[in-house]
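Asks: dropping the sequence and predicted coords here.
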Amino acid sequence: MIENPANYYTGLDVADRIISRNVLLFERRTRGALQQKIKGALQRKNLAGRMHHRYVLIRSLQTAGVISVDGKALHLKEGAALLMTPYQFHHYIDLAADELHWLFITFELEKGETQLGKLSHQVINPDTKTDLMWSEIANLWVDEHLDNRVELLPILDRLLTRIHSSSKFEPPLTEESLSTKSEWIVRIESLIFQSVREHWSLEEVARRAGLSERHLRNRFEAQMGISLRDHRSNYQLHLAISLMRNQEFSISDIAELSGFNSQSVFTHFIRRMSGQTPRELRARILSGEST
């Protein structure tokens, strides 16, 4: 029995309720498909292909994997999910097999940024109710009646709200729990991040790793499929764009925090990576345009 309200003008409301928009779904079925998009984008001035400027909800339906997000190693078990917020630096450290089935839901937010920001760097273990919502969203996306797709928008909002309020999370992996291969990558990546903060050369990174620079470069590229220099540049670009979203930082502040000794070198770097000046790129980011 539903009782009469004490006040007919004050009811349930959430000021920053999660409201999604511009939703896309796609799948990745192989290790190569996961990695190829980023590799191809690195060869072009294509920021949208190199990084996620949207929210990305990933679920592993088949094949577990270890993903590094902002330098934190997250184990995505079969059935588990992970939310990445815009411009988070991420890559795939290790996959249990070459064949996989990962579902990606990418979207923008109209409201709810504060709530979803709290889900960073945590693996989500869906419950029975969220399982049903995942299935509804996927089924509506492939429905032959395309007009029915619009129904998935409120379901995605419900899914994200339930994840935020009711899900069980797992923290990042510790180095002790990683495989030898993954542990080595995480350790080297930690040194790369520190090299940006401390303005170290790659030679210094290699010295601290106890290797020659040539050995480090060769081993890193063999395991990651990308050169050490490109990996660091990609991280610096993500970091710079993340800082550009904060209007309290000047361009010179961003250059310094992104590991550059001079603003002119930073400007050349941003031009090379994006085809735009730092001010042009920042203006596009702050206006909400796709980079």
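Replies: Arrived safely.
Asks: rest of the way, CA atoms for contacts and neighbours
Replies: Fine.
Asks: residue boundaries of the strands in the chain?
Replies: Ranges of strands in the chain, per DSSP state E, are 19-30, 55-62, 65-69, 72-76, 81-84, 90-95, 99-111, 123-125, 168-170.
Asks: buried stuff in the last one?
Replies: For strand 168-170, the buried set under the neighbour-count rule, 16 or more other C-alpha atoms under 10 Å, comprises Phe169.
Asks: and that strand, what does it pack against?
Replies: With contacts taken as 3 or more C-alpha pairs under 8 Å, 6 or more residues apart in numbering; DSSP states H and E, strand 168-170 sits against strand 123-125.
Asks: other SSEs contacting the helix of greatest length in the chain?
Replies: In the chain, taking DSSP state H as the definition, the longest helix is helix 180-198. For helix 180-198, the packing partners by 3+ C-alpha pairs under 8 Å, 6+ apart come out as strand 90-95, helix 202-209, helix 228-244.
Asks: Gln122 is nearest to which of the ones you listed?
Replies: The closest of these to Gln122 is strand 90-95. By C-alpha to C-alpha, the value is 13.4 Å.
Asks: now do that closest one against strand 65-69, angle only.
Replies: With axes from the mean of the first three to the mean of the last three C-alpha atoms, to 10 degrees applied, the angle from strand 90-95 to strand 65-69 works out at 150 degrees.
Asks: presented hereafter is structure B, for comparison with structure A:
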Amino acid sequence: MATQLPSLARSLATPRNYFHGRTHAETCVPNNILIFRRATGADLRRATFELRPHHRFVLIFNLKTAGTVRIDRDEVELHPGEGILILPYQFHVFPRTQREDILWLIVTFECDRPAPLEQFRGKAFQFDASIRHRLTASLQLYTARQQESSNQILALEIASVLAQLQPHLHDSKATPMLADKRSTQLLNDIETYLRQSHPTSVNMQDLARRLHISESRLRARFRTAFGSSLGAYLRNYRLHVAMEHIRDTRHNFTEIASSLGFPDSATFTRFIRRQTGYTPSEFRRRLIH
């Protein structure tokens, strides 16, 4: 590549206008970047079933072993060589992988200009050799001694990865893996019950009775299937439902509290503050920023 530089330089023409060059649309330059990996299906499931909602982007690259991502109420099956970007505050869990031995690379970051990344919503992507090359460079920068210059280059590398991925986005809905149909059905049954109930009045006994199973057996089945407690999953789900209502600015917090089954807006405010550290109004500003 370097040997081509002189010939490419000689081929350049004189600009017709010295004030109009090539421009690009608004872009997201990642900041506060964290890169890590998940090496077992159990770690992947446990971490996300118990994770609180957050304002960070989660960029996932599947390097080994197919698995399913459940985002909001849709499922996307990721095979090696595929990935997905989860947007801030999206409710997501990883209910299953084909095998326990996995290698998923995860890049999380913040972004002051998130609008360009909306096109990733609900889409999976494939990543080719050129993107793998950029990911390799990004990992080398991330694992090197931290310096301001390397941090800046790392941010630009991840921004370049995002730009390269855009032409590769595609709709991808999962087909449940045969071996895990029971766990998929369990999660579907639980979410059906949750959608029909007030988030604050979810009753474990009622849920178990609806599923024709004892409460202890339900808790055990959930932990066996997903490596996490059912209670943690329910708390996570409740908060995401509340967030969907908070995002809708057509309704005030008294109306939202009533629709979600809270006795009053003060109780609703305490619930949101306890879960997020913010009042509903502060949290709404973060959600619609």
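Replies: Received it, and whenever you're ready, just let me know what you need. Worth saying up front: this structure is predicted, and the values here are computed from it rather than measured.
Asks: the longest helix of the first structure vs the second structure, mean deviation?
Replies: Its matched residues in the second structure lie on average 3.5 Å from helix 180-198 of the first structure after superposition (mean C-alpha distance after the TM-score superposition for the first structure).
Asks: that helix versus helix 228-244: what angle between them?
Replies: Helix 180-198 of the first structure and helix 228-244 are oriented at 60 degrees to each other (the same axes, to 10 degrees).
Asks: whereabouts in the second structure does stretch 53-67 of the first structure align?
Replies: Stretch 53-67 of the first structure corresponds to residues 55-69 in the second structure, going by TM-score structural alignment.
Asks: the matching stretch: end-to-end distance?
Replies: Stretch 55-69 of the second structure has its terminal residues 18 Å apart, counting by C-alpha to C-alpha, to the nearest Å.
Asks: now do stretch 49-58 of the first structure
Replies: Start-to-end span of stretch 49-58 of the first structure (C-alpha to C-alpha) is 17 Å.
Asks: repeat that for stretch 100-116 of the second structure.
Replies: Note: stretch 100-116 of the second structure ends 35 Å apart using C-alpha to C-alpha.
Asks: show me what that stretch is in contact with.
Replies: For stretch 100-116 of the second structure, the external contacting residues (C-alpha atoms under 8 Å, 6 or more residues apart in numbering) are 26-42, 55-65.
Asks: on that earlier part again, how far away from the center of its chain is the match of stretch 53-67 of the first structure?
Replies: Between the centre of stretch 55-69 of the second structure and the centre of its chain there are 8 Å (C-alpha atoms, centre = their mean, to the nearest Å).
Asks: how about stretch 163-170 of the second structure?
Replies: That offset, for stretch 163-170 of the second structure, works out to 17 Å (C-alpha atoms, centre = their mean).
Asks: with stretch 209-218 of the first structure instead?
Replies: Worked out by C-alpha atoms, centre = their mean, stretch 209-218 of the first structure lies 28 Å from the chain centre.
Asks: quote the end-to-end distance of it.
Replies: One end of stretch 209-218 of the first structure to the other measures 14 Å (C-alpha to C-alpha).
Asks: show me what counts as buried in it.
Replies: In stretch 209-218 of the first structure, counting by 16+ other C-alpha under 10 Å, buried: Glu213, Leu216, Arg217.
Asks: go on, stretch 198-214 of the second structure?
Replies: His198, Pro199, Thr200, Val202, Met204, Leu207, Ala208, Ser214.
Asks: tell me how far the last one lies from Gln205 of the second structure.
Replies: For Ser214 of the second structure, the distance to Gln205 of the second structure (C-alpha to C-alpha) stands at 8 Å.
Asks: how about Arg99 of the second structure?
Replies: To Gln205 of the second structure, Arg99 of the second structure is 33 Å away according to C-alpha to C-alpha.
Asks: and Pro167 of the second structure, by the same measure?
Replies: From Pro167 of the second structure to Gln205 of the second structure the distance is 48 Å (C-alpha to C-alpha).
Asks: what's next to stretch 249-263 of the second structure, contact-wise?
Replies: By C-alpha under 8 Å, 6+ apart, stretch 249-263 of the second structure touches His198, Pro199, Thr200, Ser201, Ala242, His245, Ile246, Asp264, Ser265, Phe268, Pro280.
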